[in-house]
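**Q** Return atomic coordinates for the entry below.
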Amino acid sequence: MNELLQQKIDLLPDRPGSYQMKDKDGTIIYVGKAKSLVKRVKQYFTRPQVGKVQRMVSEITDFDIIETNSEKEALLLEINLIQKYYPKYNILLKDGKMYPYIAVKKSGMPYLKIAHKATERKIYDYFGPYPNSSSAYKVINILNLCYPVMEAERNKDSSNLYRYLQQLTDPSYLKDGKVDPETVRKKVIAFLNGDTSQVISNYREKMNQAAEALDFERAEEFKEKIQDIEHIASSQKIMMKDRVDRDVFAYSTREGYISMLFLLYRKGILLGKNLYVNEIQEDIREEISSAIVQFYAAHPKPKELIIADTALQDELSAALDLDVIVPTRGLKKDLLMMALDNAKQGLDQHFMTARLEDDNIALLTELKEKLHMDRLPLEIELFDNAHTQGQDAVGGMVTYINGQKAPQLYRRFNIRQPNRADDMASMKEVIFRRCTRIVHDGLKAPDLIIVDGGTIQVEAATEAMRASGIKGVKLAGLVKNDKHETNSLMDGDTGELIPLDKKSPLFFLLMRMQDEVHRYAITTHRTMRAKSLFSTFFDGIPGIGPKKKERLLDAYPTMESLLNVTLGELEQLTDSRSATLIMDKINSLKVEQKRIDATVERAASQKRES
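**A** Presented below is the predicted three-dimensional model:
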């Protein structure tokens, strides 16, 4: 301990407050709270420390304090400082999953939209949260189909309003021959509150009418909507009859690590969980209280929180201003035990992943030796490209860190060179652009680049890397034999073919990497191709002008959503003749897409075999 630290410790008060530990650069590396600042801070330097705490203490050269009037104030101040400075030795809870709500406009026609905060704007009422965005969108689509007048008025399409009203699944919201927004609102809100009976009844009546008219396709559409509604209703089955918003918190410790789990119940329904695993730094109770308050600084608070530790009950209740319950029996105790099981499972998963990383390090060591590298290939980038007869050509790059996928580092490259059917020119362009970006922007270079192919691909990649000026990056290729099976590595420096044992763990790791870069390139190409087709899809269809095209693109913003549309849904947005023509084009496109996908797959396979 340096002299400055000793002098400052001698002056510390015996009062609650927050302390901020600093390193030699003056950076705050840890923020803590204490009932007694003098006792807590002195412990760091007078007691033996191990692990993460020992590492932190070795870096401390100074500290500051802020006195508070109470432990509650100290806790809240600690959270504010953690969120301000993000100290490296504090437990930092990454943003947990934010669950979507459906927002219903309070005045006028009750337009619906997705919101990720239930307090976004005061002009909306909020319903939810829902497990994911797709569930929320499905509910909105059902309601818009059931009450299409909402979309009709939003689009200001008065010319089609009468036809919309004729096709309404539930026309009972007309008042004196006019649309009554308040009646629509009541029906929509009833549905969002769980009363699906009226909507199902209306759909069932329409289904029967269509069947009697021998319009079986239309009847099937209504049947599918009924099944969607019933699925939504069953997924919202109440688990807690009191329908209270509550969270359940539990934790588990093992070998210097702690897992902290929140189970989230909304209106009695188990919505999901947020799990955090961190190395233990402080007293466990202090870490837990800090983590819980930090969690609710970023997430909506429930009405009550269930925990296991009575010592934290009063502190958390005061800091969070909510009911904190420590159950001893009954259903709430069962919920707590379930949360504890999940916390233990999360910690087990953490150690399993850590063991997997250890296994991968052993395989990467073997790869290093085979390629005569001077360091472990901890970061590997793999490249592949895909196109359809030169159209929508794209290059894909996937990244592996410590032998595991790192999707956040994946990159795609739209091929720019004119002969986009030339795989070697495309490979050269993609690797040149990637390596040039690394050199010019000072990015961290990978340890190893692997191309999907043999001599020709490796030579193209070598030329690109040399032209970019990148240094210190190893190159290798995955090579196939005469039976079109990957069986060896090519050393990019020497051209040496290195046989691979097809039963070895290293071979399986490389095959997973090869399959992943191929999947990513093909998927990216298909997405690009779909966008190209989609942008001009409605062009040339009789009866579809600019306004109708805009309305259709608003309703179906992606090719995926358009390919799943039904004739009945199209007839809600345009006349029957145009809807039929659109449906015919969709069906033709599906057939063509299957043919093109097969062509792309064959071309990619032939390229890898060369």
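**Q** Only C-alpha atoms from now on, for both contacts and neighbour counts.
**A** Will do.
**Q** Can you tell me how far Ile449 is from Lys175?
**A** 69 Å (CA to CA, to the nearest Å).
**Q** Show me which of those two is the more surrounded one.
**A** Ile449 (22 against 11; other CA atoms under 10 Å).
**Q** doesn't the more buried one fall inside a helix?
**A** No. Ile449 is assigned strand when assessed by DSSP: H, G, I helix; E, B strand; the rest coil, not a helix.
**Q** so what's it up against?
**A** 380-383, 473-476 (CA atoms under 8 Å, 6 or more residues apart in numbering).
**Q** I figured Arg218 was touching Ala210, is that so?
**A** Yes. If you go by CA atoms under 8 Å, Arg218 and Ala210 touch, sitting 6.2 Å apart.
**Q** quick check: longest helix of the chain.
**A** helix 330-370 (DSSP state H).
**Q** What helices and strands are in contact with it?
**A** With contacts defined as 3 or more CA pairs under 8 Å, 6 or more residues apart in numbering; DSSP states H and E, helix 330-370 has these neighbours: strand 246-254, strand 257-266, strand 269-279, helix 505-535.
**Q** And this one, please, so the two structures can be compared:
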Amino acid sequence: MSSSALDVQIKSLPNQPGVYQYFDSEEKILYVGKAKNIKKRVSSYFTKQHDYGKTKVLVKKIASIKHIVVNTETDALLLENNLIKKYQPRYNVLLKDDKSYPWICIKKERFPRVFSTRRVFKDGSEYFGPYTSMKTVKTLLELIKGLYQLRTCNYHLSEQKINSRKYKVCLEYHLGNCKGACEGLETEASYHKNIESIRDILKGNFKSSLQQFKTQMKNFAESMQFEDAQRIKEKIEVLENYQAKSTVVNPKISNVDVFSIVSDESYGYINFLQLAYGSIIRSHTLEIKKKLDETEEELLTLGVTEIRQRFNSQSKEVYLPIPLDLGENLKITIPKLGDKKHILDLSKRNAMYYRMDRLKQIKITDPDRHANRIMAQMKADLRLTEEPRHIECFDNSNIQGTNPVAACVVFKNGKPSKRDYRHFNIKTVEGPDDFASMEEVVYRRYKRLLDEEQNLPQLIIIDGGKGQLSSALKSLEVLNLRGKIAIIGIAKRLEELFYPDDPIPLYLDKKSETLKIIQQLRNEAHRFGIEHHRNRRSKGALQTELENIPGIGEQTIVELMKQFKSVKRISKATKTELTEVIGNSRAQKIINYYNKE
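**A** From the prediction side, this is the model:
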């Protein structure tokens, strides 16, 4: 379709809420979006300047536009969600539809069974869930089994069949787990009273069940049926213990959905908690992959809609960290303090833990994806024009003003590349001058890389403040590399990051992965430099001691050090021990030297 035809399509779009779909020249769906005003939203794609690369590419590929008008924004949200899951457009965030969550079913029968299932049938039965953990389902079913005696058989217990004595009680009856409804030993009314209590428990309301058991216990005690009273007391303790473990906030907070979001450059993690009578009855975290640099508001709007639809939530109130427009029939609360804020913080903590776990898994199972995410994060945090796949960090070492050296360590894709590490002995600087030493080392490093036509790094890190950074910049200017390689300095005391020509330092979050990698680089450069400095000092001491002996050369010293490990041991060795290593003549020279000493 020509651009003029596309313009006509855009101008003819309605100013109504609904869903729009972008198609390419082959009629393949590219993107699905929802809007309060379809015409206004679609027009913005073609009139705004898009900084994000993928949005630019998307707009270039759009050949035709289709739209669906709906009555409300809520309808648009649900329709967008369904279309994304159905067509999985290339430029939409990824949503996985998982239909295998477990439910608890109260079967539509004369004497209903209660059991877990992963399949939902429209047969009039009641389904509670879905639950995100099978462990929760088993715990609830064990609790119900301990409190109420329900049948587990699948007999058709019609009144006619029971009266005709068609069935006999089974082992469950003799074990005390069933009251024998199949033989008419329990009335339908009594059984359904227990089912009502089970409904309340599955909804998170323990109050009526507790009150019922306490009344029973009191009646048994008054009639001196102490064994029965003790049995009911044990059930009360089980129920109270379960309630204590599940209640996390004020029991008055009920029928509420809580959502929070944590995001990074590539993914958003949306946590969902559902509350009933102060208890968390459901928890789930949804991972959404970003496609077009979506904001947290956009991701959270999509995530809330998806999760509420997936879990068939009927809650009328939602707690959120930020205001969202989710439709007229839903109450939005932004908690600031108290129990409501406590539960929102708990939700965010769950999202953060989920993200941490996912990152650990990715690091192990998919190191490339982990590296890609880290690089994208560093690019954004450090305001770079490209990902720092190749980083070099410099550090000076001139302890006590002697043997000045420098170290350059190299990280590739966020990991140390030790074969590329380099040591430098300072050649042109007299005395401990960190600034001049940094200038010399940076010049030597990149002069050599240019001469040998090797790859240059995307980022240089200088261990030091403004002074060392300025010195390094002088060398880059001489080599005509300033502006071609990003360079920053890190000051030790406050972990300040300095940029060229910017007097205000950048402070990164102390827990950020970008800062941790920079600190790792700095620490590795320091370790590597100190190691080289120590070796030079040792070699200097060795030269002043053994090379003063006439007739003892460097190769002899190496052989002696391999055998005796230290100059002190060499000085105390016998002639026989020395002769075995370096021969009689040179051994005698060392003996003569130390005896003379």
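**Q** Superpose the two chains and report the TM-score.
**A** Overall, the chain-to-chain superposition scores 0.46 on the TM-score scale (TM-score structural alignment, normalised by the length of the second structure); 341 aligned residues with a CA RMSD of 4.8 Å.
**Q** among the contacts of Ile449 of the first structure, who's most crowded?
**A** That'd be Ala476 among those, by other CA under 10 Å, with 28 neighbours.
**Q** surely that residue meets Ile450?
**A** Yes. Assessed by CA under 8 Å, Ala476 of the first structure is found in contact with Ile450 at 4.9 Å.
**Q** tally of neighbours for Asp452 of the first structure?
**A** A count of neighbours around Asp452 of the first structure, defined by other CA under 10 Å, yields 25.
**Q** and it, what does it touch?
**A** 382-384, 477-479, 514, 608.
**Q** export the residues you listed to TSV and tack on secondary structure?
**A** Supplementary listing: the contacts of Asp452 of the first structure in TSV, determined by three-state DSSP:
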residue	secondary structure
Leu382	strand
Phe383	strand
Asp384	strand
Gly477	strand
Leu478	strand
Val479	strand
Gln514	helix
Arg608	helix
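**Q** among the helices and strands packed on helix 330-370 of the first structure, which is nearest Lys33 of the first structure?
**A** strand 269-279 (18.4 Å; CA to CA).
**Q** orientation of that closest one relative to helix 330-370 in degrees?
**A** 50 degrees (axes from the mean of the first three to the mean of the last three CA atoms, to 10 degrees).
**Q** which residues of the stretch 401-550 of the second structure fall in helices?
**A** Taking DSSP state H, counting those that start in this stretch, the helices of the stretch 401-550 of the second structure run over residues 434-451, 466-478, 513-546.
**Q** Of all those helices, which one is nearest Phe259 of the second structure?
**A** Of these, the one closest to Phe259 of the second structure (CA to CA) turns out to be helix 513-546, at 25.1 Å.
**Q** Could you check the closest one and say which residues are buried?
**A** Across helix 513-546 of the second structure, burial judged by 16 or more other CA atoms under 10 Å covers 514-515, 517-530, 532-533, 536, 542, 546.
**Q** which secondary structure elements does it contact?
**A** Packing partners of helix 513-546 of the second structure (3+ CA pairs under 8 Å, 6+ apart): helix 367-381, strand 390-397, strand 405-412, helix 567-572.
**Q** What angle do helix 505-535 and the longest helix of the first structure make with each other?
**A** 110 degrees.
**Q** for the helices and strands packed on helix 330-370 of the first structure, which one sits closest to Gln83 of the first structure?
**A** strand 269-279 (16.7 Å).
**Q** Can you name every helix or strand that that closest one contacts?
**A** Short answer (3+ CA pairs under 8 Å, 6+ apart): strand 269-279 of the first structure packs on strand 257-266, helix 330-370.
**Q** host element of Leu299 of the second structure?
**A** Taking DSSP states H and E as the definition, Leu299 of the second structure sits inside helix 296-310.
**Q** ok, now Thr285 of the second structure?
**A** Assignment of secondary structure by DSSP H and E places Thr285 of the second structure within strand 279-289.
**Q** tilt between that strand and helix 296-310?
**A** 120 degrees.
**Q** Which secondary structure elements does strand 279-289 of the second structure sit against?
**A** helix 226-246, strand 267-276, helix 296-310, helix 338-365.
**Q** hmm, 7 Å instead?
**A** Contacts defined by 3 or more CA pairs under 7 Å, 6 or more residues apart in numbering; DSSP states H and E place strand 279-289 of the second structure against strand 267-276.
**Q** Give me the contacts around the strand it packs on.
**A** With contact meaning CA atoms under 7 Å, 6 or more residues apart in numbering, strand 267-276 of the second structure is reached by 203-204, 253-263, 280-290, 299-300, 303, 347-348, 350-351, 355.
**Q** Alright, calling it a day.
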